[in-house]
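Participant: Could you look at this predicted model? Sequence included:
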Amino acid sequence: MYPVRLFTLTALLLTGGSAMATSFVGTTDAIGNSLAGTAEASSDATSSLRDDKVVLAARDDAASFVASLGAIRGAHLEAALLHIRRQQPDLQADDLQLARAILSR
């Protein structure tokens, strides 16, 4: 009777472990895909502004803004965000997404 219990316990452990791994993979895939979509949208939005002097001048401010999760807002970043939104009024990105896009250029 002991080998049957051991076999059953082993089967349960293996099944439970694979279910958790599948759930984890599904969750990380969903998060990764949503972040990739956000990055792609904000990157596309600023692709035409890569050589723009206003945007280039805002890189240091954008880095501070991203690192502080929006607490530090420099004048160059404010000017760049305003400039980007004037250039692309239909843009649906928040300030943090745009700051990350400025840094990723």
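Facilitator: Sure, I can see it.
Participant: only C-alpha atoms for contact and neighbour calcs from this point on.
Facilitator: Fine.
Participant: Which parts of this protein are helices?
Facilitator: 2-46, 53-57, 59-67, 75-87, 95-104 (DSSP state H).
Participant: Format those as TSV; extra columns: mean neighbour count.
Facilitator: What follows is the helices of the chain, written out as TSV (neighbours: other C-alpha atoms under 10 Å):
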stretch	mean neighbour count
helix 2-46	13
helix 53-57	17
helix 59-67	19
helix 75-87	17
helix 95-104	21
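Participant: Distance-wise, check A36 relative to T28.
Facilitator: 12 Å (C-alpha to C-alpha, to the nearest Å).
Participant: here comes the other one, which I'd like you to weigh against the first:
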Amino acid sequence: MKIRSVVLAAGLIGFSAVASASSFVGTTNAIGSILANTANALGDSTASTFGSDKVVLQAREDAASFVGSNGDLRGVNLEAALGHIRHQMPELQASDMQLAEAILAL
């Protein structure tokens, strides 16, 4: 009886570990896909305009920090690039996060 309980507990723990791992993989794949699609969509429209722009290219490190911190870290170069992009393309309706992702995609 005790062995049966131990085997059952071990099986449940193993099953939950597999379920957690597959859930994590599915979530990270979905997030990666969303980010890639957003960056590609914005990147296509901004790459031709800003692909060689010094202000935007200098903001890549700040953009990486901004995206990595989920918007908590806002560097001076990123702020300059966001203002520059919005000034050059006032019709562009994108969040700071979307623009930072597009800068990283350049």
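Facilitator: Arrived safely. Just so we're clear, the structure is a prediction, and the values are computed from it rather than from any experiment.
Participant: F50 of structure 2: neighbour count?
Facilitator: The local packing of F50 of structure 2 (other C-alpha atoms under 10 Å) involves 19 other residues.
Participant: Check the gap between it and A80 of structure 2 for me.
Facilitator: Distance from F50 of structure 2 to A80 of structure 2, by C-alpha to C-alpha: 13 Å.
Participant: just L73 of structure 2 next, same as before
Facilitator: Taken as C-alpha to C-alpha, the span from L73 of structure 2 to A80 of structure 2 is 14 Å.
Participant: before we move on, what about M89 of structure 2?
Facilitator: 14 Å.
Participant: And A64 of structure 2, by the same measure?
Facilitator: With C-alpha to C-alpha as the criterion, A64 of structure 2 and A80 of structure 2 are 15 Å apart.
Participant: who's in contact with the residue lying closest to A79 of structure 1 once chain neighbours are set aside?
Facilitator: With C-alpha to C-alpha, 6 or more residues apart in numbering as the criterion, A79 of structure 1 has its nearest non-adjacent residue at 7.1 Å, and that residue is V54. Applying C-alpha atoms under 8 Å, 6 or more residues apart in numbering to V54 of structure 1 gives the contacts H76, A79, A80, H83.
Participant: do that again at 10 Å, thanks
Facilitator: V54 of structure 1 makes contact with H76, L77, A79, A80, L81, L82, H83, I84, according to C-alpha atoms under 10 Å, 6 or more residues apart in numbering.
Participant: So the residue nearest the centre of structure 1 versus T28 of structure 1, what's the distance?
Facilitator: With distances taken as C-alpha atoms, centre = their mean, L35 lies nearest the centre of structure 1, 3.8 Å away. Distance of L35 of structure 1 to T28 of structure 1, computed by C-alpha to C-alpha: 11 Å.
Participant: Fine, thanks again, bye for now.
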